[in-house]
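Student: how would this look folded up:
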Amino acid sequence: MVRDYEALHLFVASHMRTPFAWGEHDCVTFAAGAVQALTGEDPLAVYRGQWRSAAEATRLIASLGGLEAAVGAVLTPVAPGHAQRGDVAGWRDLEGRLQLAIVEGDTLVGPGERGQERLPRSAMVLAWSAG
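Tutor: Down below sits the predicted model:
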């Protein structure tokens, strides 16, 4: 599979100031959208539109065995040190909850309250290949 890095760059740039919104622009939809831009395949196709709130997202993720299991069911896990640009990164927030972002290189990018937020690559605890 060929990775379209230009499409990935355009996807990330187009969401630079998009505020966080459950089911529209949260860590899962952002990561899936980036994978779709990069590969042309939507890993979230079956679940898209099934949540609009934190409670709905929590119920869906729990029914899938947790976020790590849900992502692992559609993408191939890789060691964080082997993650490439465009791969999905898992990191833990201050409350220990798993969050998703996209590997940019030395940084991870994902949605925040007022737009994109970036973290150092060292924050990544899990990773999945985009394809």
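Student: from here on, contacts and neighbour counts on C-alpha atoms
Tutor: OK.
Student: from Gly131, how far out is Arg3?
Tutor: Distance, Arg3 to Gly131, by CA to CA, to the nearest Å: 8 Å.
Student: got any residues that touch both of the two?
Tutor: Thr39 (CA atoms under 8 Å, 6 or more residues apart in numbering).
Student: got the contact list for the residue lying closest to Glu41 once chain neighbours are set aside?
Tutor: Closest residue to Glu41 apart from its sequence neighbours, by CA to CA, 6 or more residues apart in numbering: Val35 at 7.1 Å. Contact analysis of Val35 by CA under 8 Å, 6+ apart lists Leu8, Glu41, Asp42, Pro43, Gly86, Asp87, Val88, Ala130.
Student: compare with the first, here's sequence two:
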Amino acid sequence: MDKQITRDGKPPTPVRTALVGVVVGRDGNALASYLEERESWAFGYGGGDLTHDCARCASGGVKAVTGVDPLARFTSQWTSYRGSVRVLRAHGGMAAAVSEVMRAIDALRAQRGDVGMTAEGALVLIEGQSVVGVTSSGLLRLPRAALLQAWSV
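Tutor: Model prediction:
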């Protein structure tokens, strides 16, 4: 097993996550269907019609692939940008919140249906050699190199 080291050269602090050890199946076709259905959805808070924020988009993709909606614990608590900031700040930020419910993995090992984060702090879905996130005008695909970190269920 590879020994992980953080950017400051220290080993990572062990994080107890809710889904570690849970065995889930993966439906490889489900992610494509999920993304196709949401191709024209725009960025928006609150889960309104044809909108979703990056956390809801990522969590929905994971649910489509595995049947587990890992980020609902957080996304169900906000309906606005200010609400999302309040909730995520209480959990130490987006990356820390995701790490509470998903297992952090090396971005190079992320599989189709895993969640990643870009340098801008946006959550994206791993599609294969690309990652997919939501923008104000719909879904945006970026090269996998855009990943800063990743998580799996």
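Student: returning to that earlier point: in a helix, the residue nearest to Glu41 of the first structure, correct?
Tutor: Yes - per DSSP: H, G, I helix; E, B strand; the rest coil, Val35 of the first structure lies within a helix segment.
Student: aligned partner of it in the second structure?
Tutor: Superposed on the second structure with TM-score structural alignment, Val35 of the first structure falls opposite Val62.
Student: hmm, Ala58 and Leu123 of the second structure touching each other?
Tutor: Yes - between Leu123 of the second structure and Ala58 a contact is recorded at 6.4 Å, counting by CA atoms under 8 Å.
Student: mutual contacts of the two, please.
Tutor: By CA under 8 Å, 6+ apart, the residues touching both Leu123 of the second structure and Ala58 are Val115, Gly133.
Student: for the spatially most central residue of the first structure, give me its contacts.
Tutor: What sits nearest the mean C-alpha location of the first structure, by CA atoms, centre = their mean, is Ala31, with 2.5 Å. Applying CA under 8 Å, 6+ apart to Ala31 of the first structure gives the contacts Val88, Leu100, Ala101, Ile102, Gly110.
Student: distance between the one helix or strand it maps to and the chain's centre?
Tutor: Ala31 of the first structure is located in helix 27-39, with elements delineated by DSSP states H and E. How far helix 27-39 of the first structure lies from its chain's middle: 6 Å, per CA atoms, centre = their mean, to the nearest Å.
Student: may I see the contacts of Ala31 of the first structure organised as CSV, with secondary structure added?
Tutor: As requested, these are exported to CSV (three-state DSSP):
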residue, secondary structure
Val88, strand
Leu100, strand
Ala101, strand
Ile102, strand
Gly110, strand
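Student: where does Arg3 of the first structure sit: helix, strand or coil?
Tutor: Under three-state DSSP, Arg3 of the first structure comes out as coil.
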